[in-house]
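Student: need a structure here:
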Amino acid sequence: MARPLIADIDLDALRHNYAVARALAPQSRSMAVIKANAYGHGAVACAKALEAVAPAFAVASLEEAETLREAGIRHPILLLEGIFEVKELARVEALGLWQVVHSDWQFDAVMNYPAAQPLPVWLKLDSGMHRLGYDPESFVDRWSRLKAAHRRVRDLHLVSHFASADQSDTAQFEHQWRVIESIRQRLEAPLCIANSPATLAKPVTHGQWNRPGIMLYGSNPLESELPAGVSLKPVMTLRSRLIAVQSLQGGEPVGYGSRWHTSRPSRIGVVAAGYGDGYDRHAADGTPILVDGQRCPLVGRVSMDMLTVDISHLPEADIGSEAVLWGRGLSVDEVASHGDTIGYTLLTGLLPRVPRRYHSGA
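Tutor: Alright, predicted model coming up:
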């Protein structure tokens, strides 16, 4: 009998969420961000599920793009961090990839590369996050030089990244937007700046291209509720089963370090899932888990292969009862909040030993 921990991946939910992103920005083209193995969901399967509707994909590295090409994905693929070594340009050209340029060594590599055809370049502006990209005046200079290099570069786009688009109202976002808009107007540059939060809540940022990521997988990246009328569906449901039930008296410790003790006679269910699978070891007592569809609190520290849950209020729950760690009926964002983290971390942190099972529909 196989270990019961499974990640169910609902590809219809993925397509629904992509349709939401597209409907929010009908004048933009929305490339689907499927970096980090599609946020833990499986990049090849997600790309194939979206290839009929998404005009392009975005990944973090050449290796991620190569995996998609080897699987038969022929759509344009943008390298969000560009190349990491000059020698990668040959593969970028051979695979027909788009690339971000954010540093002068990348700029020089593109300008000196003897490409058979001009290479698409997405030039990165540091509009205030101060992570990657050129300051505004340097950006204008590099843009002008790339624009003049007709035989080496084509399809120039301005790309930048917001540090706080997930927040309701911040001076930092307004500053970044003013910087971007001033450069856009000055250069008449096509934009790709709207990530998931901006796609959802900042329509002024919708450009020729948007790049939704985490929202495609059903997670809400905003600090607030989703906008009125917007509904995202969880794509991954991580589920397991109870593999043991302990009946304990009051005052008994549970788990490593005796962090939690029973306060009364209790039934404790043992779930086949742990930090060796990607479930957060920092999850606090009280983190919700669905057992047979009913909310139950996690109790005690998460182990490598198991965790424990108080099922005292569920007399029918027993060995074999289903346990949903996150997904349908239990938001990954709510679970993440109990470990002082975010849904991105849990989804991308799901380890390879957890089988992904793909399906469409309920």
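Student: C-alpha only now, for contacts and for neighbours.
Tutor: OK.
Student: now for the residue located most distally from the centre of the chain: which residues touch it?
Tutor: Most distant from the centre of the chain: Gln249, at 42.8 Å, with distances by CA atoms, centre = their mean. By CA atoms under 8 Å, 6 or more residues apart in numbering, the residues touching Gln249 are Thr262, Arg264, Pro265, Ser266.
Student: for the second one, give me its contacts.
Tutor: With contacts taken as CA under 8 Å, 6+ apart, Arg264 has the following neighbours: Gln249, Gly250, Gly251.
Student: who's in contact with Leu216?
Tutor: Per CA under 8 Å, 6+ apart, neighbours of Leu216: Leu14, Arg15, Asn17, Tyr18, Ala21, Ala32, Leu232.
Student: Ser331 touches Pro234, doesn't it?
Tutor: Yes - assessed by CA atoms under 8 Å, Ser331 is found in contact with Pro234 at 7.4 Å.
Student: which of these two has more neighbours?
Tutor: Between Ser331 and Pro234, Pro234 has the larger neighbour count (other CA atoms under 10 Å), namely 24 against 19.
Student: that one and Asp12: what is the separation?
Tutor: 10 Å (CA to CA, to the nearest Å).
Student: same check, this time on Val44
Tutor: 15 Å.
Student: same question for Gly207.
Tutor: Per CA to CA, Gly207 is found 26 Å from Asp12.
Student: likewise for Pro76?
Tutor: For Pro76, the distance to Asp12 equals 22 Å [CA to CA].
Student: another sequence for comparison is provided below:
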Amino acid sequence: MSRPCHAQIDLQALRDNYRLACELAPAAQAVAVVKANAYGHGAIEAAKALEPLAPVLGVACIEEAQELRAAGIIKPILLLEGIFSADEVNIASRENFFLMVENLEQIEAIIQAEVEHPLHCWLKVDTGMHRLGLLPEQVDGALAILKASNNVQADIIMASHFASADELDNPSNAEQLRCFDELIDECEQAQGLAQSLANSATILANPNAHRQWLRPGFMLYGASPFTIDNDNAAKLKPVMSLLSEVISLRPIQAGERVGYGGKWQAERDSIIATIACGYGDGYPRHAPNGTPVLIDGQEAPLVGRVSMDMITVDVTDIPDVQLGSRAEMWGKALCVNRVAEYANTIGYELLTRMPARPTRVYSS
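Tutor: This next block holds a predicted model:
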């Protein structure tokens, strides 16, 4: 017997979401992004599920890529933040890690290295997000240096990242796309190179920016990047279900309080169910009273503060709740984005901050 809190991971849903990305842009190839422990789902298992489908996997850094290699993953792996020190260039060459290149120091490290095999490089351009990427005026010279180096494969890919792709009516999306396209048109060295602009939101809603390489991340895990309805996002299948059970039931009288600090007070005689899941299991500590939890498939409101190991919910209006009744904190029947909205955060954070304690239970 073990503590019932666990994360159920549906690998078939993961694969179906990847296929959806490919179907939306049939002329493009898609990097399957498994950074941050596959957004909390387990990088090794996610990569094994996606490797037969994806030509390239994507991670943030070389440590994440090495973890996948050690687990037997053989497909190329794109380092989305590139290298952090010059010694990583030789590792990338040896292990077939593709490099995102975003500054002149990285370029210098690449061309000065003594590598076993030429590197596949993606050149990132800052078109308005102002986080990573070369300035547009640096691109032509950077490409000339990379192309002249025997350390670099000829198939350089031009990349950028939208700052507000999830806000469909934000004018910055069109402005960034215009900036990128003008740069390509005016940059002699960029002619004929493949392009990559599309993150999850762009894949789902902006076909003009699909280009040759997609970078699906959040959408792979079955949650929408949007705060409004979107027809394509509605086709996504949730991959993670955070599940547990009712471990205690108690009646309380009107006026009695529940949890640390007594922050919730019953306005009527109530039945309180305690669930084995808390912020030590990835449930947001700042989730307020009223946040929905499913008990045997029916919504019950969170009451009282979230504890490290437990939460409490009001099940007064749900018949036949008993010890062992199923609790779903988020998953196939309760969208993680909805819980995140109550907790004043985003679904990205809830998934990627999932700790190791809840056992991942994988199904195909």
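Student: give me the TM-score for this pair.
Tutor: Aligned and superposed, the two chains score 0.97 in TM-score terms (TM-score structural alignment, normalised by the length of the first structure); 360 aligned residues with a CA RMSD of 1.2 Å.
Student: map the residue farthest from the centre of the first structure onto the second structure.
Tutor: Alignment note (TM-score structural alignment): Gln249 of the first structure maps to Gln253 of the second structure.
Student: how about the spatially most central residue of the second structure: what's its closest non-neighbour residue?
Tutor: Geometric centre of the second structure, nearest residue: Phe218, 3.6 Å, by CA atoms, centre = their mean. Closest residue to Phe218 of the second structure apart from its sequence neighbours, by CA to CA, 6 or more residues apart in numbering: Ser200 at 6.3 Å.
Student: which residues are in contact with the one you found?
Tutor: By CA under 8 Å, 6+ apart, the residues touching Ser200 of the second structure are Arg215, Pro216, Gly217, Phe218, Met219, Pro225.
Student: where do the helices sit along the stretch 51-200 of the first structure?
Tutor: In the stretch 51-200 of the first structure, the segments counted as helices under DSSP state H, counting those that start in this stretch are 62-70, 89-95, 104-112, 136-148, 171-187, 196-201.
Student: for the stretch 201-350 of the second structure, same thing?
Tutor: Using DSSP H, counting those that start in this stretch, helices in the stretch 201-350 of the second structure cover 336-342, 347-352.
Student: C-terminal to the shortest one, what's the next element?
Tutor: By that I understand helix 347-352 of the second structure. Using DSSP states H and E, the helix or strand that follows helix 347-352 of the second structure in sequence is strand 359-363.
Student: so what touches that next one?
Tutor: Contacts for strand 359-363 of the second structure (CA under 8 Å, 6+ apart): Cys5, His6, Ala7, Gln8, Ile9, Asp10, Leu11, Gln12, His41, Gly42.
Student: what helices or strands is the lengthiest strand in the first structure leaning on?
Tutor: In the first structure, taking DSSP state E as the definition, the longest strand is strand 236-248. Judged by 3 or more CA pairs under 8 Å, 6 or more residues apart in numbering; DSSP states H and E, the packing partners of strand 236-248 of the first structure are strand 6-10, strand 266-271, strand 322-326.
Student: for the second one, grab the matching residue range in the second structure.
Tutor: Following TM-score structural alignment, the partner segment of strand 266-271 of the first structure in the second structure covers residues 270-275.
Student: what's the mean distance for that stretch versus the first structure?
Tutor: On superposition with the first structure, the mean distance recorded for stretch 270-275 of the second structure (mean CA distance after the TM-score superposition for the first structure) is 0.4 Å.
Student: hmm, who's touching that stretch?
Tutor: With CA under 8 Å, 6+ apart, stretch 270-275 of the second structure has contacts from 244-254, 310-316, 327.
Student: which among the residues you listed end up buried?
Tutor: 244-247, 249, 310-316, 327 (16 or more other CA atoms under 10 Å).
Student: which of these sits closest to Ala356 of the second structure?
Tutor: Nearest to Ala356 of the second structure among those is Ser244, at 15.2 Å by CA to CA.
Student: the first structure: which residue goes with the closest one?
Tutor: Aligned by TM-score structural alignment, Ser244 of the second structure pairs with Ser240 of the first structure.
Student: confirm for me that that match is in contact with Gly274.
Tutor: No - using CA under 8 Å, Ser240 of the first structure is not in contact with Gly274; the gap is 10.6 Å.
Student: need the residues touching each of those two.
Tutor: Contacts common to Ser240 of the first structure and Gly274, judged by CA under 8 Å, 6+ apart, are absent.
Student: the closest residue to Ala190 of the second structure other than its chain neighbours: neighbour count?
Tutor: Excluding its sequence neighbours, the residue lying closest to Ala190 of the second structure (CA to CA, 6+ apart) is Ile184, at 5.7 Å. When neighbours are counted by other CA under 10 Å, Ile184 of the second structure registers 20.
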